[in-house]
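Trainee: what follows is a predicted protein model with its sequence.
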Amino acid sequence: MQPGTIAIVLVAALAHAVWNTVSKYKRGDTFLFVWAYTSAATLLCLPLALAALAAGSQTLSWQLAAGAVVSAALHVTYSLTLQSGYDRFDLGVVYPVARGTGPVLTLLFAILLFGERLSAIAILGAVVVVAGIVVVAGNPFRAGARHPFRGVLWGAATGAAIAGYTLWDSLSVTTLHLDPVTYFTGTFLVQSLVLTPFALRRRSRIRFTLLADAGPILTVAVLSPLAYILVLTAMQTAPVALVAPLRESSIVIGSLLAWWLFREAHLARRIVGAVIVLAGIAAISL
């Protein structure tokens, strides 16, 4: 994997860690929160997508429509599962389990379904990254966590959704040759259209959610598409089986942010885990 591609994925990891941290500040309705940041992201990305269409880098086609529809279904599942898990259980359980499960499943299916062939050291690097994530996350069954095993199950369900959309989106930008910005904007647009009728049924709570969560909504609306468009861009030149675990270095960043912002404990363990993750990244770069 080229250094420039690694840099793109690491910037995406930073953006991802920040928006996940911010989403924990959500106070309003979970469904309306997801709907609001999805709709806001659509409005922010739409000018960029229209510019790509005008420039001819992407044309309106059935491939774009089909890709966006399938991706939207997978992303809606992911977003609602993730945010519901955050509502019920500790961030320190759901986030690392989700982000650790996702790349493992992605790597396995990329090899089994796509027939991707990786060097031994690249596979070792991916495994080391996941091992470092486990060290950073610690023991999800530890005393004091709220219903930790259920949190693990929610995290694993989220990880399965992550693997699903990662594989499909990789297929869309590599095999269907869809422009990442236009494609992901279409995905957000479909999500917004699907979620809006259900959001209107909760119209009595829309005002409170928008006012109470304005900051988190705008932050997620900006950083979530930024993070994933960067990942899709990286997938155009690097195997998904390597991009997927590398982007999960966001867990290290998120854990350090949690220690800094929320004064969470176990800093030494997190530093050790960060070093392991960096070792895995170095192996992948070879």
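Mentor: Here it is on my side, so go on.
Trainee: C-alpha from now on. contacts and neighbour counts both.
Mentor: Will do.
Trainee: residues contacting the closest residue to P96 other than its chain neighbours?
Mentor: Leaving aside its sequence neighbours, P96 sits nearest to A137 (CA to CA, 6 or more residues apart in numbering; 5.7 Å). Taking CA atoms under 8 Å, 6 or more residues apart in numbering as the criterion, A137 is in contact with 92-93, 96-97, 251, 255, 270.
Trainee: can I get these in JSON lines including distance to L210 and secondary structure?
Mentor: Shown next, in JSON lines, are the contacts of A137 (distance: CA to CA, whole Å; DSSP: H, G, I helix; E, B strand; the rest coil):
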{"residue": "G92", "distance to L210": "26", "secondary structure": "helix"}
{"residue": "V93", "distance to L210": "27", "secondary structure": "helix"}
{"residue": "P96", "distance to L210": "28", "secondary structure": "helix"}
{"residue": "V97", "distance to L210": "29", "secondary structure": "helix"}
{"residue": "I251", "distance to L210": "28", "secondary structure": "helix"}
{"residue": "S255", "distance to L210": "28", "secondary structure": "helix"}
{"residue": "R270", "distance to L210": "35", "secondary structure": "helix"}
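Trainee: please compare the first structure with the one that follows:
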Amino acid sequence: MPFHIVLLILFAALLHASWNALLRGGADRLWSMTVMCLAVAIASTGIAVFLPAPDPASWFYVVLSAVLHVGYNLFLVRSYKVGDLGQTYPISRGSSPILITLFASLFAGETVGPGALLGIALVSGGIISLAFKGRRLAVPSLPYALGTGVFIAAYSVTDGVGARLSGAPLAYTVWMCALWGVLMPMVYVGMRSAKSLFTPRPGFITAFIGGLVSLLAYGIVIYAMSGAPMGAVSALRETSVLFAALIGYFFLGETLTVRKVLACVVIATGTILIG
């Protein structure tokens, strides 16, 4: 994988951890996530009008990915409701590289070399180990965290295939994100009300900025997946848990133990093998 792609993915990982920390720190995470999606929709639509439409072969994937992203949003919000960032985030993000590697092999015919495969396994294993307390995987939101990982794998492979078929990864990204950004507020209004969504409250600006950050982060990832193995890209992106652990420690009052430091070393080793 080209070195500049590795650097771009690591930058996306930092951005990804940042917006997840913003979401975890919010009082009403469903509302915060929906405001983020509104920001994504507005920005994506503004960019899309200046770009050619993706190839028609990719539109099925645009729609499918947008729906999968809504499912991911709902599972992520639910998992954060009962779990802290330092536990929930590693489960959802750590399970996805292995799943993406499997799904990409089944549905996109991708293969990765032994070194990269070992790197992916180290990254996933190191990330998941961050959620352990002692010898137990004590995560109250475990089903939702694992479900989030499945959604991540599903939309990632969908976007990897769709971006390659589109002939224009940037155009694919903004059209998919625009649709996703419209669907999520519709779901929110169905669950609560339009008044609840649009009534001004503290945290709006923070959530809106978080949405823009998430759009940039995922746009980088789709660009990388359009030309590099999806599992390897995902594993590099999931080094965001390193940043999440530090953000959780310095800003959210979560602990940073020797176990977490050792896990970070394993993740870094896997990153080197992939890169």
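Mentor: Good, I have the coordinates. These numbers come from a predicted model, not from an experiment.
Trainee: and the aligned partner of the residue nearest to P96 of the first structure in the second structure, how far from P202 of the second structure?
Mentor: Under the alignment by TM-score structural alignment, A137 of the first structure pairs with A131 in the second structure. Going from A131 of the second structure to P202 of the second structure by CA to CA, to the nearest Å gives 31 Å.
Trainee: what does T148 of the second structure give?
Mentor: 27 Å.
Trainee: the two: which has the busier surroundings?
Mentor: Legend: neighbour count by other CA atoms under 10 Å for T148 of the second structure and P202, higher for T148 (29 against 9).
Trainee: that one and L76 touch, don't they?
Mentor: Yes: shown here, T148 of the second structure and L76 form a contact pair, counting by CA atoms under 8 Å, at 5.9 Å.
Trainee: quick one: S84 of the first structure and L32 touch, right?
Mentor: No: when contacts are counted by CA under 8 Å, S84 of the first structure is not listed as touching L32 (11.9 Å).
Trainee: quick one, which of those two is more surrounded?
Mentor: Using other CA under 10 Å as the criterion, S84 of the first structure and L32 rank with L32 on top: 23 against 15.
Trainee: pretty sure the more buried one is touching T209, no?
Mentor: Yes: counting by CA under 8 Å, T209 is a contact partner of L32 of the first structure at 6.9 Å.
Trainee: list residues touching both of these two?
Mentor: Joint contacts of L32 of the first structure and T209 (CA under 8 Å, 6+ apart) do not exist.
Trainee: residue in the second structure paired with E248 of the first structure?
Mentor: In the second structure, E248 of the first structure lines up with E238, judged by TM-score structural alignment.
Trainee: list the contacts of that match.
Mentor: Counting by CA under 8 Å, 6+ apart, E238 of the second structure makes contact with 13, 93-94, 97, 123, 127.
Trainee: one more time with 7 Å, if that's ok
Mentor: The contact partners of E238 of the second structure, by CA atoms under 7 Å, 6 or more residues apart in numbering, come to 13, 93-94.
Trainee: mind listing the helices for the stretch 1-150 of the first structure?
Mentor: Ranges of helices within the stretch 1-150 of the first structure are 3-23, 30-55, 62-88, 91-113, 120-137, 148-174, based on DSSP state H, counting those that start in this stretch.
Trainee: P225 of the first structure: which of those helices is closest?
Mentor: helix 30-55 (6.9 Å; CA to CA).
Trainee: buried sites along that closest one?
Mentor: 30-42, 44-46, 49, 52 (16 or more other CA atoms under 10 Å).
Trainee: can you check stretch 260-274 of the first structure too?
Mentor: 267, 270-271, 273-274.
Trainee: same question, stretch 177-191 of the first structure
Mentor: Under 16+ other CA under 10 Å, the buried positions of stretch 177-191 of the first structure are 178-191.
Trainee: which of those fall in helices?
Mentor: 180-191 (DSSP state H).
Trainee: ok, these vs L232 of the first structure, which is closest?
Mentor: P180 (5.8 Å).
Trainee: that older thread, scan the contacts of E238 of the second structure and report the most crowded one.
Mentor: Most neighbours among the contacts of E238 of the second structure, by other CA under 10 Å: G94, with 31 neighbours.
Trainee: what's the match for that one in the first structure?
Mentor: G94 of the second structure maps onto G100 in the first structure, by TM-score structural alignment.
Trainee: residues contacting that match?
Mentor: G100 of the first structure touches 130, 133, counting by CA under 7 Å, 6+ apart.
Trainee: mind checking how far it is from N20 of the first structure?
Mentor: Shown here: G100 of the first structure relative to N20 of the first structure, a distance of 15 Å by CA to CA.
Trainee: the nearest residue to V18 of the first structure once chain neighbours are set aside: which element?
Mentor: Closest residue to V18 of the first structure apart from its sequence neighbours, by CA to CA, 6+ apart: G254 at 6.9 Å. Using DSSP states H and E, G254 of the first structure falls within helix 250-262.
Trainee: what angle sits between that helix and helix 91-113?
Mentor: Counting by axes from the mean of the first three to the mean of the last three CA atoms, to 10 degrees, helix 250-262 of the first structure lies at 170 degrees to helix 91-113.
Trainee: what do we get in the second structure for G151 of the first structure?
Mentor: Under the alignment (TM-score structural alignment), G151 of the first structure pairs with S141 of the second structure.
Trainee: so its match sits against K81, correct?
Mentor: No: counting by CA atoms under 7 Å, S141 of the second structure does not reach K81; the two are 8.1 Å apart.
Trainee: of these two, who's got more company?
Mentor: S141 (21 against 17).
Trainee: what sits against the nearest residue to that one once chain neighbours are set aside?
Mentor: Excluding the flanking residues, the one nearest S141 of the second structure by CA to CA, 6+ apart is S79, at 5.1 Å. For S79 of the second structure, the contacting residues are 88, 141, 144-145, by CA under 7 Å, 6+ apart.
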